[in-house]
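Enquirer: Take a look and give me a structure for this.
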Amino acid sequence: MKKILFLFALVTLSACQKNEPDLLLGKNASQRIAEANEQLKNTLSQAPNGWKMSYFPKKNSYGGFTFLMKFTTQGRVTMVSDYPNAATPQESSYQIQESQGPLLVFTTKNYIHNLLEPIAEERLYSGLEGEFQFAYMGREGDKLKFRTQRKNTQQFVYLEPATASEWGNIQNLNTSLNAIDHTYYLKVTSSEGTEDYFVKPRLRLFSFVSMQNEEKVSKAGLIPTADGFAFEPALQIGGKNFSKITAVPGTSPQNYTATNGDVTIELKHFSDPTLEFESQGNRITNGENVFILFGGEDFKNSPYMSPDFFRDFFRIDDQRKFLTYELLFNTDGDGPLLRIGYLLPGGGTNQAYFAYKINYEIRDKKIYLSFIEEYPDVDEFYLDPANEDLLELARERLTNFIALSSQGLYLWKTPTVILGPVSYIKSIAQPNYYFPALSM
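Expert: Model (predicted):
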């Protein structure tokens, strides 16, 4: 009988323990979850200058973005970002939800949702594959650790205390990144010598392509920082890894540098490629049978177009301008031609052309042009007596164009591609004349 009573007591005690599994220090699971959520909300709201998130939505595909956030305990968040046009503070709602632990969810639209917006021109219909839900994993020092939710882009991201100066500087971050366009190159110096790289940005993922060997490419995502740029993943170049590159004080436009062991990288701006690179006129072949110099607005504002060249070679008056100059190297037996195009009135894209037959040669990697004769096939537009002034002006402009090459035309193939590779051409005789050209 005593054994039966003893077994009954054990079963009763075990049953009591199983019926109260969630009790811990007098609190059940739902109470502990509510307290954890409330604690995270209080932590988020107590930072005097809010929090900073450096977020690479899909590493190895895009670069990174900075978000600054100030939270309230009432479920509101104010946000700015170095995403384009996101420097004005914007308020929205957030919640701390439960999903195997606290889940920070930005429930109404703010700048962080821009990373999900489609980018039609890039054919990115899922945007940059960003997220707006982040699982809280706990503290690491003064940082709050979160995990993203999508499996194919899962990663840890951190909120770290922001500063007042970061809120004031957020616009400058995007500006500094936008400045690194086709007028920058990367110079790598090591014990083995010097190698220059084209800089090709796309959605903050930067490709660095060797000018000596275009199959030699290094890639890294960039995110602007207060003193330069950070790379994620690290930039592997010259046999070394670089996690950041820092602004060089006193340089304008701004240059950047970093050193790892015997390798130094320099992100350098060039205002004049002729000061940095030798001419590449020897890379012109008959296969590239035409250079087209655009007088349209896209090229007018290019850093490769000198105001003097646009004024003296394209502009006619306040209403009229020549549209193109073309160097035709492959013309089915007619020989090389230099021709000028004028957009015919009445709309459309048809041009009236006037051309010279020319000789060209390449010496010291520069291009030299010389006149042979006028090309006999002249468009009727120019033969109309009403357009005689345009015909004479076309002759004058082509003659002056040939004169530009009296000491050679410097040519450098830039990293820019618009329908085809864009080259920078500059007169050695008259260096105030330089212009972009499209090779096809």
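Enquirer: Only C-alpha atoms from now on, for both contacts and neighbour counts.
Expert: OK.
Enquirer: What segments of this protein are helices?
Expert: 2-19, 29-46, 164-178, 297-300, 307-309, 380-383, 388-404 (DSSP state H).
Enquirer: Give the buried residues for the last one.
Expert: Counting neighbours by 16 or more other CA atoms under 10 Å, one finds that the buried residues in helix 388-404 are 390-391, 394-395, 397-398, 401-404.
Enquirer: Out of these, which is nearest to Glu160?
Expert: Comparing the buried residues of helix 388-404 against Glu160 with CA to CA picks out Leu404 as the nearest, at 57.7 Å.
Enquirer: Now do the nearest residue to that closest one once chain neighbours are set aside against His113, distance only.
Expert: Once flanking residues are discounted, Leu404 sits nearest to Ser427: 5.5 Å by CA to CA, 6 or more residues apart in numbering. Using CA to CA, to the nearest Å, Ser427 is found at 49 Å from His113.
Enquirer: The two: who's more crowded?
Expert: Just comparing Ser427 and His113: by other CA atoms under 10 Å the higher neighbour count belongs to Ser427, 22 against 17.
Enquirer: wait, doesn't the residue nearest to Leu404 sit right on Leu411?
Expert: No - with contacts counted by CA atoms under 8 Å, Ser427 stays clear of Leu411, the gap being 9.1 Å.
Enquirer: where do the strands sit along the stretch 251-400 of the chain?
Expert: Under the criterion DSSP state E, counting those that start in this stretch, the stretch 251-400 of the chain carries strands at the ranges 256-260, 263-269, 290-294, 324-328, 337-343, 351-363, 366-374.
Enquirer: and what of the stretch 51-200 of the chain?
Expert: Under DSSP E, counting those that start in this stretch, the stretch 51-200 of the chain gives strands at 51-55, 65-71, 76-81, 90-98, 102-106, 133-140, 143-147, 156-161, 184-190, 193-202.
Enquirer: Now do the third one and strand 51-55, the angle between them.
Expert: What that stands for is strand 76-81. Strand 76-81 and strand 51-55 are oriented at 50 degrees to each other (axes from the mean of the first three to the mean of the last three CA atoms, to 10 degrees).
Enquirer: now swap in the longest one and tell me
Expert: Note on geometry: by the same axes, to 10 degrees, strand 193-202 and strand 51-55 are set 100 degrees apart in direction.
Enquirer: same check, this time on the fifth one
Expert: With the same axes, to 10 degrees applied, the angle from strand 102-106 to strand 51-55 works out at 80 degrees.
Enquirer: Compute the inter-axis angle for strand 102-106 and strand 90-98.
Expert: The directions of strand 102-106 and strand 90-98 differ by 150 degrees, with the same axes, to 10 degrees as the criterion.
Enquirer: Another sequence for comparison is provided below:
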Amino acid sequence: MKLKKIFNHLLVAFIVFQFLSCDNKESLDSPFNATPSERLNAQQKELNDLLESAQYGWKAVYFTDTTQLGGYTHLFKFKQGKVDMASDFDSDTGTYSSEYSIELGSTVSLVFTTKNRIHLLSDSNNYPVASLRGKGYKGDFQFLYYGKENDQIIFKTNRSFKELRFVKATADDWSNLAKNIAMIPNVIGNSTRPLFRLLETFDGSKTSQFDFNFTEATRYATANSIESGSNMTSNIGIAYTPTGIIVSPPVKVGNQKLTDFTYDSASGAFTATGTNNITATIKYSNKPLIITNDYKKLLDGNPQTSFGYISAFLSKAPTNSPLCISLLNAVNGTLPANQNLSRIQLNFNTPFGNYIEYRFAGGKKTIYHNISTAENSTNKTIVLTHDSWESNGVIIPEPAFLKEIDAELMDPNGLYVKKENFNIQFSNAIYTFTSFSNPFRITTYAL
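Expert: Below is the predicted model of the structure:
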């Protein structure tokens, strides 16, 4: 009996020994036994192998700050410390070579070590609008490696710690990159389309509308609900594609998030389609979504008011329509090289009456168009009618070089007047004047 007990104890001890031996072997083989340096070296090799593995390289649509900037498509082809790169940052979509490295720190990171297209987003002296002076496009050229998922490489930007994904590029991505640039005029809109635009969403039962204003320089659009009492917004950064646009953050409709919009050349609309009939469409409208009574304060009998388009500060205002910009450029094209149209100022109920001032830089004398005003209550517009032209205290014929732009302000059907809910560089309220009949809108300061 004692012998049997001794045998059983020996058998148990042998099994435990075998188990511990296997466990120790697995522990020795575990990656958790590797030193931090060994793990980083393994990640370094893993990332480099990934970067070089894709036949056509990688594509990243880089949204640097979705609260104020759009996205920029970059293509990369990596090989032995060299990278071929192209982007749609501007009209130059050519491919350029530079160097990269995979560096070790607290984590593994991809660093573009010599200047190439991606550095255009990180240069603080290269900024799209005055509010980003000293910040540039808020981009980065160092990306922290966070692994791979579904054939995508996951990075986080070094400065802002935002996720950026590299997806495998195709041959078409490289050959069609210039088509991204060709899409820009369709997003901006042109003078042949209606002026007003909206973002319209449909969640399967309800249609919602948001005004839509796009700024080309920043590739950013603001979209605010037009429903009374609603403060809902769908402000979005935009990246161009050969067939439309990608937006970030996504447009949320119901419980779905829509990012990819396809362009329709016939209507000029961009449409994203979800499931169960859910859609979001950026489309044109023949009249403002919200028509205000702001024009009434300009009518006879009210206090004196003035509104000035000042070229130095408002020439790039997003609310200037393409037609307005083209007419302003046409006026300047008729003037000597040292002169330009510096201001258009609309003056109402002054001691000298109502008049439009055309001021010039370069020594040319101011030209005044004296006008009368009337209300079109049906259209909710103010109608300006011709009285006389004068300059230097002398009545003159209509200046031919001002005829086209002045005709828009003198639209027989009147001008919509709107106090905007934003400022540009100064605290002065912004007012827009929009032709009832044509896609003409000019941006002014209340003076």
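Enquirer: if we can go back for a sec, pull the contacting residues for the residue nearest to Leu404 of the first structure.
Expert: Residues in contact with Ser427 of the first structure (CA atoms under 8 Å, 6 or more residues apart in numbering) are 404-405, 407-410, 433-434.
Enquirer: thinking again about what came up before, could I get the strands of the stretch 251-400 of the first structure in TSV, plus columns for distance to Val199 of the first structure?
Expert: Shown next, in TSV, are the strands of the stretch 251-400 of the first structure (distance: least, CA to CA, whole Å):
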stretch	distance to Val199 of the first structure
strand 256-260	13
strand 263-269	9
strand 290-294	23
strand 324-328	28
strand 337-343	32
strand 351-363	28
strand 366-374	24
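Enquirer: so which of those strands gets nearest Arg204 of the first structure?
Expert: The nearest among the strands of the stretch 251-400 of the first structure, by CA to CA, is strand 263-269 at 15.1 Å.
Enquirer: Aligned to Tyr111 of the first structure, what sits in the second structure?
Expert: Aligned against the second structure by TM-score structural alignment, Tyr111 of the first structure finds its counterpart in Arg117.
Enquirer: who touches stretch 116-133 of the second structure?
Expert: 74, 85-87, 89, 96-98, 134-141, 217-218, 425.
Enquirer: If we use 7 Å, what do you get?
Expert: Here stretch 116-133 of the second structure makes contact (CA atoms under 7 Å, 6 or more residues apart in numbering) with 85-87, 96, 98, 134-141, 217-218.
Enquirer: State the distance from Gly193 of the first structure to Ser210 of the first structure.
Expert: If you measure Gly193 of the first structure against Ser210 of the first structure using CA to CA, the figure is 14 Å.
Enquirer: and those two? which has more neighbours close in?
Expert: Ser210 (20 against 8).
Enquirer: I'd like the distance between the residue lying closest to Ser191 of the first structure once chain neighbours are set aside and Tyr197 of the first structure.
Expert: Spatial nearest neighbour of Ser191 of the first structure, chain neighbours left out: Asp262 (6.5 Å); criterion: CA to CA, 6+ apart. According to CA to CA, Asp262 of the first structure and Tyr197 of the first structure sit 18 Å apart.
Enquirer: who's more crowded, those two?
Expert: Between Asp262 of the first structure and Tyr197, Tyr197 has the larger neighbour count (other CA under 10 Å), namely 23 against 12.
Enquirer: what's the neighbour count on Phe212 of the second structure?
Expert: 21.
Enquirer: what does it align to in the first structure?
Expert: In the first structure, Phe212 of the second structure lands on Phe198 (TM-score structural alignment).
Enquirer: Spit out the contact partners of Ser45 of the first structure.
Expert: Contact analysis of Ser45 of the first structure by CA under 7 Å, 6+ apart lists 70-73.
Enquirer: So which of those residues is surrounded by the most neighbours?
Expert: Per-residue neighbour counts (other CA under 10 Å) across the contacts of Ser45 of the first structure peak at Phe71, which has 25 neighbours.
Enquirer: surely it meets Leu44?
Expert: Yes - at 5.8 Å, Phe71 of the first structure counts as touching Leu44 under the criterion of CA atoms under 7 Å.
Enquirer: Please name the nearest non-neighbouring residue to Glu388 of the first structure.
Expert: Nearest residue to Glu388 of the first structure, sequence neighbours excluded (CA to CA, 6+ apart): Tyr382, at 6.5 Å.
Enquirer: Report the separation between the one you found and Arg204 of the first structure.
Expert: With distances taken as CA to CA, Tyr382 of the first structure is found 48 Å from Arg204 of the first structure.
Enquirer: do Glu297 of the first structure as well
Expert: Distance from Glu297 of the first structure to Arg204 of the first structure, by CA to CA: 26 Å.
Enquirer: who touches the aligned partner of Thr78 of the first structure in the second structure in this structure?
Expert: Thr78 of the first structure maps onto Asp84 in the second structure, with residues paired by TM-score structural alignment. Going by CA under 7 Å, 6+ apart, Asp84 of the second structure touches 76-78, 95-98.
Enquirer: The same query, at a cut-off of 10 Å, please.
Expert: Contacts for Asp84 of the second structure (CA atoms under 10 Å, 6 or more residues apart in numbering) come out as 57, 75-78, 94-99, 116-117.
Enquirer: Please indicate which of these has the highest neighbour count?
Expert: Taking other CA under 10 Å as the neighbour criterion, Leu75 ranks highest of the contacts of Asp84 of the second structure with 28 neighbours.
Enquirer: which residue in the first structure lines up with it?
Expert: In the first structure, Leu75 of the second structure lands on Leu68 (TM-score structural alignment).
Enquirer: Write a ChimeraX command that selects only the buried members of the contacts of stretch 116-133 of the second structure.
Expert: ChimeraX command restricting those to the buried ones, with burial defined by 16+ other CA under 10 Å:
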select :85,86,87,98,135,136,137,138,139,140,141,218
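Enquirer: coming back round to it: hang on, isn't the match of Phe212 of the second structure packed against Pro415?
Expert: Yes - if you go by CA atoms under 10 Å, Phe198 of the first structure and Pro415 touch, sitting 5.7 Å apart.
Enquirer: quick one: common contacting residues for the two?
Expert: Common neighbours of Phe198 of the first structure and Pro415 (CA under 10 Å, 6+ apart) are 182-185, 208-209, 211.
Enquirer: Now render those as CSV, adding neighbour count.
Expert: Converted to CSV, those look like this (neighbours: other CA atoms under 10 Å):
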residue, neighbour count
His182, 19
Thr183, 19
Tyr184, 22
Tyr185, 25
Phe208, 22
Val209, 21
Met211, 18
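Enquirer: of these, closest to Ser306 of the first structure?
Expert: Checking those one by one against Ser306 of the first structure (CA to CA), the nearest turns out to be Thr183, at 14.3 Å.
Enquirer: Right, I'll leave it there.
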